[in-house]
Each structure stands twice: as C-alpha cells, then as structure tokens.
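Enquirer: Sequence plus the predicted model coming up.
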Amino acid sequence: MTGSKTFYLTTPIYYVNDVPHIGHAYTTLACDVLARFMRLDGYDVKFLTGTDEHGQKVEKSAMNAGIAPQEFTDRVSKNFRDLVSLMNFSNDDFIRTTEPRHIASVQELWRRLESAGEIYLGSYAGWYSVRDEAFYGEDELTTSPSGKKIAPTGAECEWVEEPSYFFRLSAWQDRLLEFYEQNPDFIAPAGKRNEVMAFVKSGLKDLSVSRTTFKWGIPVPGNPDHIMYVWLDALANYITAVGFPDESGEYAKYWPANLHMVGKDILRFHAVYWPAFLMAAKLAPPKRVFAHGWWTIEGQKMSKSLGNVIAPETLVNTYGLDQTRYFLLREVPFGNDGDFSHKQMVQRINGNLANDYGNLVQRSLSMIGKNCGAAVPQPGAFTEADDALLGAARNLLPIVRAEIRSQSFHKALDAIWAVIGDGNRYVDEQAPWALKKTDPARMATVLYVLAETIRHLAILTQPIMPEASAKILDQLAQGPEARGFDRLGAGGALVAGTPLPTPQGVFPRYVDEAKS
C-alpha cells in the first residue's frame, strides 16, 4: 500500500550471544501487533527487527565455541529468524550488523560526526562491563565480597586503559533536555521519561566510542586499529535499514522512525546516546522510544542458573500460538513488569478465549447454521438493544486505535472484551433459541446483530490473534478484501443471504494433562 501515511517501527536488534526467550518474543510481538494494526488502518508500514552481531562478548563466545565469529553469528542469528516464523511476526526487514549495507552506513555516520567535530581521539581509563558492553562511572559500581567491581545490572566490570575516540556527549546535556521538553512523548512510559531526564540533568560525560583491544567489529574510517563501540554500531541499524547514507528513497519516506520499542535496560542508549549521535550528525532523531518491562517466571527472575528461562517455542507448543500472543499482551499493563504463570495462562485461555470470545462466536454461528439455512440471516427493524450492541461494536475502532497508538495494548484488549461481554449478555437476554418458536423473524434479527458484532470483533482482533481471527472471518464468508478497518461500520455490513460454511470451534479449552 502506498500513500502519505507511513509508519516505521523497530525492535531492538537482539544480541547474538543469547538464545531467544520470552522477553525477546514480547518486544517483537508488541511491534508486530502495532505493525499489523497500522497496515489494517491504511498505513504504509515498515517493521524492522534483526540481530546485533559485533563486540567483545561475541568474539569471546565464538572463541569459546572454537569457531570464527562470523560462523558463530550466522548460527545464532538464525535462532532469531526462526522466532519470526514461530510467532507469526510480520516484519518487513531483518537486519544483521555484519551486512555490508550496515558497515557502509555506520562508517558514514562516523565520518559525519568526525567532520562536525563531535568525535576526538584521546585515551580511556575506566570501568567496562563486557557483558553489558557498557562503561560505568566509579559512583555507579558496588564491590562484591571477592573484591570485584559490579555494575548496577549485576555484571562484573574490568578496568580498561587504551587509546579511544570520544563522542562529545557532555556538550549535548542542555540540548537533550531542551529536546525532551519540546517532545514530551519522546520517551514513554512517563516514569521512564523522568528517569532519563534525571540522568541527563545529573551531568553527562564524553562517551568512549572505540576500542583497540579486540577486532570483532566495524573499523573506524581512517584508523582501522580502532573498532567502533558496539552501541554506536548497533543503534545505527535503524537508519541502515531505510537506506542511509542515501537520504532519498526509503530514508526520505520513513525516517524519522515513529517508534523504537526497547526493554527498559537499554533505554539510556536509545533515549540519550542515540538522539545525541543523530542530532550531532545533522540527522533527525526518532519520534518515540517506548521502554517496556521485564517478565518473571512463576514469581522468580528469569535466569539460566535457576533453569526457568522459557523458550517461546515451549509456550507455543504448550498453549497455542494465538493464545500465547494474547496472554502476553493482555496479562500486564504494557510498560510494567509482568509475571508468567501457568495458572494465569490457563485462566486466560479458558476464561477470556474459550468461555467469552469463543463461546460467543460458536453459539451464534451454530444457531445461524441450524436455523437460518446456513446463510447470513435477513434482519428486520432493530430494537434499542440491537442498536446498543451494534453501536458498541462500531464505535470500537477509535477507542482501540488510541490505545494501540499509545502502546496500551492491554487497554485495547479490555475495550474489545467489554464488547464481547456485551455480546454474551445480549444472547442470554434475547434468547434466540426461544424466539425460534415464538418469533422466527425476531430470531433472525438477533442472530444478524450477533454475526455483525462478531465481524467487528474478528477484524479488530486480527493484529493480536491473526490466525484465530482469520478463521472467524472465514466462517463469516469475509474474503481478504473485506478485512481492513475501512470495512468496519455499516458500510461493510454482512449481506443477508450470503452462504456461510459449517462453524468450527476456534478457541479450544486448555485441559491440564496432569489433572485430567
């Protein structure tokens, strides 16, 4: 789809030193839902994800595995590509920082920063965490019982002394604060914005942006003894993917990005360093950075040592794909930390999906199949109750749009489920099974209203549960051309007499094998 309405959103690029877990799936899922929503809403969307493949940590891991870094990254990057198909993500591009297009982009960004006088050569002496790929001030560290320096993240730090290029971050303190004031929605949620502003107000030091003690990275233009700091390299992926340094074409079309979705642990890099790099290079900063929370598992922090890291594949195989997608975005207010528990997942599947949504669809379409000749019924005049339900369904789009656009996915789902609840109460109150004997014409109207309500619900749940929603729309004989948001409302209403297929259940109940 082409047009003036464009929307560019990105996940962080995932570090190849890791295997995909629930946290990676969560971030990309949020972006996928937003991308699907915006496409259905008539936008030309570019949705980017990918892998971050350079740095000392990767070099060490490759060495430990006894293989070359490129072979190591090829192997591990594939795990994140596999996550895309597993979770039914709809990204338009998958970037790897080892690609030639990215190397050219980052080196040009460096040249622009250097020619603007924003980078200078000095020497670095300080504390560095290999795990975090981050530098820390003495005041940020604690000392472990064994005498090791520990970063706020819990990572060990080592003292590093080497020649280094520096970015003049200290010169950007006032300009960043001014930028945040002028763009109050740049950092979300609000609590995270306050954290970033407090950090910047406390004073910024110039940032070391090159290393000489390892080789796995992008060489500094004109001085290949230096490798670019992995975060300068990684952040630039967002402009690489739209064709930078070519500022025509996709760059002109999509940049600045509408949204960078990140975990809260990497907010500083995206909300402080990245806009400073871009503005220093005379490039526009992104419009918004949203930092979401972390997941615990059954009340405990995810950790390899506890053995409680859940692979997305396990969730999908155990509970179902759309069930997993739904749970992750409904269970927790987006932006807060969340806890995954088997009990809560089963309650959501059996309560919200099977009992509420699935039951509304199944009983409504089954009654149409049995009592209306397996075709969309012919409605008569609408009553106040009919108009109330249809009105609620037809008024959902602006409510859901506002919540999705502000990344309040749980509130969007709450609004949709409120109408599902209205639909179930309407069935009980209207009792179409009784009307079959006393007033068949009224029964047909009631069933039409239900089918039309379900059509709206299925169109609006497509971004969250694409497969389940497609099955429901198939059962309403709504083809691919009838599934965009432009078909919501009376203009796209079901046509009486349209033949309908035999209804099939969409949300099976979850039965705990251990208890059955």
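Expert: Sure, I can see it. Since the structure is predicted, the reported quantities are computational estimates derived from the model, not experimental observations.
Enquirer: contacts, neighbours, all on C-alpha from now
Expert: Noted.
Enquirer: so how far is stretch 509-516 off the chain centroid?
Expert: For stretch 509-516, the separation from the chain centroid amounts to 31 Å (computed by Cα atoms, centre = their mean, to the nearest Å).
Enquirer: contact partners of that stretch?
Expert: For stretch 509-516, the surrounding residues in contact (Cα atoms under 8 Å, 6 or more residues apart in numbering) are Tyr319, Val346, Ile349, Asn350, Ala354.
Enquirer: Sort out which of these are buried, if you could.
Expert: Tyr319, Val346, Ile349, Asn350, Ala354 (16 or more other Cα atoms under 10 Å).
Enquirer: Is it possible to get JSON lines of those that adds secondary structure and distance to Tyr136?
Expert: Formatted as JSON lines, these follow (DSSP: H, G, I helix; E, B strand; the rest coil; distance: Cα to Cα, whole Å):
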{"residue": "Tyr319", "secondary structure": "helix", "distance to Tyr136": "42"}
{"residue": "Val346", "secondary structure": "helix", "distance to Tyr136": "43"}
{"residue": "Ile349", "secondary structure": "helix", "distance to Tyr136": "44"}
{"residue": "Asn350", "secondary structure": "helix", "distance to Tyr136": "47"}
{"residue": "Ala354", "secondary structure": "helix", "distance to Tyr136": "50"}
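Enquirer: Identify the farthest-apart pair in those.
Expert: Across the buried ones among the contacts of stretch 509-516, the longest distance by Cα to Cα is 12.6 Å; it joins Tyr319 and Ala354.
Enquirer: quick revisit: which one among the contacts of stretch 509-516 gets closest to Val160?
Expert: Tyr319 (47.2 Å).
Enquirer: which SS state does the residue nearest to that closest one when sequence neighbours are not counted fall under?
Expert: Among residues not flanking Tyr319 along the chain, Tyr510 sits closest, at 7.4 Å (Cα to Cα, 6 or more residues apart in numbering). Put simply, Tyr510 is coil when judged by DSSP: H, G, I helix; E, B strand; the rest coil.
Enquirer: Below is an additional structure, to be compared with the one above:
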Amino acid sequence: MTSGRSFYITTPIYYPSDVPHIGHGYTTVAVDALARWHRQAGDDTWMLTGTDEHGQKMMRAAAANGVTPQEWVDKLVTEAWFPLLNTLDVANDDFIRTTQERHEDGVKKFVQAIYDRGYIYAGEFEALYCVGCEEFKTEADIMDGTGPFEGLKVCAIHSKPLELLQEKNYFFKLSEFQDRLLELYRERPDFVQPESARNEVAAFVQQGLKDLSISRSAFDWGIPVPWDESHVIYVWVDALLNYATAVGFGSDEETFERRWPAHHVVGKDILRFHAVIWPAMLMAAGLEVPRGVFAHGWLLVGGEKMSKSKATGIAPETLVETFGSDAFRFYFLSAIAFGQDGSFSWEDLSARYQAELANGFGNLASRTVAMTARYFDGAVPTPGEYTDVDRAIQRTVADAAAAADAAIDRFRIDEAIRAVWTIVDELNGYITDNEPWALAKDDAQRERLATVLYTCNEGLRALAVLLSPVMPQATAKLWDALGAEPALGALEAQPLREAGAWGLLPAGAATSALSPLFPRIEQAD
C-alpha cells in the first residue's frame, strides 16, 4: 500500500577498489533505515546502491593483479560488496553497476543530450591529477610533499604524488551555472544539508566555477564519448549518472517520471560533486535537480578518517560477528549525530550494547513477556481503568512516534532513535514503580496488574514497529513473541505513522517465549 508520495533515496555509488570498511557500512545502513521507514510509512519508496567500476585506478589495480578490469571488478563486487548487504541486513531495491549495459546506454544518451544543447566543447587541458581520487586538483587540494615525496606536489587527501596530465579533452560549461546554482541554494535552503555543508558549497560556488573536463583519452577503461570514441567519459560524470540511469533515464521514461528526483546521502568528501557538478549537469539536460543532498560526517578511528592506505579501515563483519547486525545498525545510527563526524571505538560499542540494548530494550521485552506468561498464562490481559501514570505512558508513545517521524523527515536518524528510546526508559521506570510482582500477590489488585502488563505489552508493540527500520531482526523476534501477527499482520506491514496510536494490540493475543534479544557477549577483552 503506497501513499503515492515518492521517496527515492541513494547511497553514494561505491568505488570497489578494495573491500568495504565500516564507513561504507555506516552510510549504507543509514540510507537503508531511512528507506525502510518511508516504505513502512506507505511512501512509494526506492532504495538504490551500487558500484562505480570505471577509471584509471581500477585499470591499474586490475593490471597489477594480472586480470582484465572487468574480471577484477566482477571479483570485488561478488566477493566483497554484495555480501556486505547481507551482513548488514540491507533491503535495497536495486544495485547498479556502472559496467551494466543499462547504465552505459543511459550515460551516452545523457552526455549526447547536453552536447546537442551546446554545453560541451573540445579544448586542451593540463592539470595535476590524483589517481586515488580520480580527480583534477585545485590549488586548495594540493600540498608540498615531505619525506620520500620531498619536492613533489601531493594530494591533500592521499598524501601521494599528483600526476601532470596534458590531454585534448571535452569540457562541460560548468562556469555557466554559477548563478543558477546560487539561486537554487537560496530558494531551497534544504537542498544541501546539514547547514554547515550548504554554507561550504555556496562559498565554493561564489568563488567562481571553472569548466569541467569530462573526457579522457589516455586510457580506455570507461564509457566511450558517443561522438568521439577515442575518448571515454570522465569517471565522475559516468558515476553521478547512475542515480538517473538506475530508474530508467533513457530507457524507461515512465519509471523515471515516477521515481525522479532523488535524495542523495553522501560522505562530505564527495559533497561538491553531488551539490555542484551533478545539479549543473541536470540543469544542462533540462531535468529536475535532486530533491536534496545530505552530507554526513566522517567516521573517525583513533582520531583519523578511516582509510585503507592508513590501515584504519575496519571490516563490518568483524563487528557483526561479535555484536550482530542489529547492534551494528543501532550503534552507528544512534551514537553519531547524522551529519557530523563521529568516533568509533570497540569499547563504546560494547558499553552501549550492554546498557541500551541488553539491559534497556532487551530486558524490558524479556521481563514483560515472562510476566505475561507467569501471571496471565501468556495471554495479553484486558486492561482495566487507566490511571494518570498509564496515560503518561500513552502520551510518551504518541509523542515519541510523532517526534521520530519528524526527525526522519530531517534525515536525523539519531534524533528519531533518541525519541523512540524515551518509550524504553519510561516503561522500564513504569515497571519499577508499579511492581507487577507485588500486585500479583494480591487478588484484589488483579485488574491493576492486568492494566500494567497490558501497558507494557502495548508499549512493546509500538517499539517493535518504530524500531523495525533500525533493528529488523530483534523487532521481528519481539513481534512474534507478542503474538501480534495473527491480529495485526506482518511487522513490515504496520503503518509506521500510526504506530503511536494506543490500544492496537488486542487483549488475548497469545505471547510466546522470547529468547534474549541481545544476548550477553562473552569476551575476554
């Protein structure tokens, strides 16, 4: 059931030159949680992820490994990138690879269209190029080398020497879009989020834009320029177009019309490509610009941005094997303010797992289901008259659901989880204050006991729905244990924006034994 409101969201298209690290995992689960939320809220949702497989860096890596570029990318994607999605429980709707025919055909049509509209011209080009970034560097991104690279110009990101490239290339008239881009940022202040990212992009564009070299002739691993096959399309132009080709640009206009424009979630290091070059290309083609570009921060390990070259990359599997995929998703989506840099440490993950998941949410679920079994033979009891303390819980649930939905609309998954967690904290306090184990000893308090345990079970019903986009496995186990499915249907079919309504779990629902949602982790260190 969809509301007709389109919500198309993308991860960056990943460069599979090496295996994924937790930074890739972080972006992917963030986009997945946003997509799951909107899908379950009834929006016409589509989540895209994929791999960017062309360019000089890929060609060199393949040569170093003695295989063709296509064989090399096939191996990387099959062995490392597809498994990542399973490891992290990602429910993407599509996975695009830039070596697929659907993509190559769409790219050629798009580039031909902006050429025909007069936005591309031939010219000579000389600049310093970083193969690692697949990018020509501006003065601000170039540093003087030290140590073995003394006397050379190096990339500010990779600290590796830059190459001077001289080529006859085709250029995109990016400079013509300066005013239109500034007008876009003014008219739609939420086009680039968060605000710090928008300010940075606007300041960059205000300094003036240079035309962009969009082809290469020194190597051939790429999509040929349609009117001059001695050139291939610059890998970044090719890569950005995946967001359009994946939903039918150039091949299925009906699907493209239905899905486009997209929300893009990207790391802040690739913000300019998405917030400057990409909307300018779309304007040149006469297409709508994206709905918005959200730039999240870096994941820091030991104070440094993760990177393979500096051995700070951590494979997501190493965390999932110990803590499970739900805990990975919960930790990265709640512990870091989405949009800002965040630090990862094993100790912090371990502490939050214990405090918030095992002792907080997991213990609440176990206690409630166990007391329902003990005192009411496993049937959710019929509540009696509600008191002020019960109504306070009902208000907490309603407020949390509304606040979480509003936070998701702002792409603040961390704030959404914080809002939902007020239900966990309030219910744990409610059990402590109302002492169902004491009420159970007094027959005269039977109705009060029923009200307290109904309140706990119904609170868990709301938690299962609200947390399912973040922790799909634990919430599915809880839904099952609450006996909710026979009466209410599958968990993923619950309308998320109605989760805060009270009284949906029917009295009499048959609960069943619940093994710990977040088992204790035995670890020596």
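Expert: The structure has been received and is ready for your questions. As the structure is a computational prediction, the values presented were derived from the model and not from experiment.
Enquirer: and of the buried ones among the contacts of stretch 509-516 of the first structure, the nearest to Thr383 of the first structure?
Expert: Ala354 (28.8 Å).
Enquirer: The closest one maps to what in the second structure?
Expert: Counting by TM-score structural alignment, Ala354 of the first structure corresponds to Ala358 in the second structure.
Enquirer: Farthest from the middle of the first structure: give me that residue.
Expert: Thr438 (50.6 Å; Cα atoms, centre = their mean).
Enquirer: Which residue range of the first structure does the helix or strand where Ala438 of the second structure lies align onto?
Expert: Applying DSSP states H and E as the criterion places Ala438 of the second structure in helix 436-439. Mapped onto the first structure using TM-score structural alignment, helix 436-439 of the second structure spans residues 432-435.
Enquirer: So which residues of the stretch 101-250 of the second structure form helices?
Expert: 101-116, 178-187, 195-206, 235-240, 242-245 (DSSP state H, counting those that start in this stretch).
Enquirer: Ranking the ones you listed by mean neighbour count, which comes first?
Expert: Burial of those is given as mean neighbour count (mean count of other Cα atoms under 10 Å); helix 242-245 ranks first at a mean of 25.
Enquirer: Who are the packing partners of the helix or strand just after it?
Expert: With elements assigned by DSSP H and E, the helix or strand that comes after helix 242-245 of the second structure is helix 253-259. Packing partners of helix 253-259 of the second structure (3 or more Cα pairs under 8 Å, 6 or more residues apart in numbering; DSSP states H and E): strand 6-10.
Enquirer: what helices or strands is the strand it packs on leaning on?
Expert: helix 22-40, strand 44-51, helix 253-259, strand 263-267.
Enquirer: thought Trp127 of the first structure was touching Gly137?
Expert: Yes: using Cα atoms under 8 Å, Trp127 of the first structure is in contact with Gly137, at 6.8 Å.
Enquirer: When the two are compared, which one has more neighbours?
Expert: Using other Cα atoms under 10 Å as the criterion, Trp127 of the first structure and Gly137 rank with Trp127 on top: 22 against 11.
Enquirer: can you pull the contacts of that one?
Expert: Phe135, Tyr136, Gly137, Glu138, Cys157, Glu158, Trp159, Val160.
Enquirer: Same question for Val232 of the second structure.
Expert: Here Val232 of the second structure is in contact with Ser215, Arg216, Ser217, Phe219, Asp220, Trp221, Gly222, Ile223, Pro224, Val225 (Cα under 8 Å, 6+ apart).
Enquirer: With adjacent residues omitted, what lies nearest to the counterpart of it in the first structure?
Expert: If you follow Val232 of the second structure across to the first structure using TM-score structural alignment, you land on Ile227. In space, and not counting its chain neighbours, Ile227 of the first structure is closest to Pro219: 4.5 Å by Cα to Cα, 6+ apart.
Enquirer: What distance do you get for the one you found to Thr97 of the first structure?
Expert: 13 Å (Cα to Cα, to the nearest Å).
Enquirer: neighbour count winner among these two?
Expert: The neighbour count for Pro219 of the first structure versus Thr97, taken as other Cα under 10 Å, is higher for Thr97 (25 against 20).
Enquirer: The second structure: matching residues for stretch 453-466 of the first structure?
Expert: The aligned range for stretch 453-466 of the first structure is 459-472, by TM-score structural alignment.
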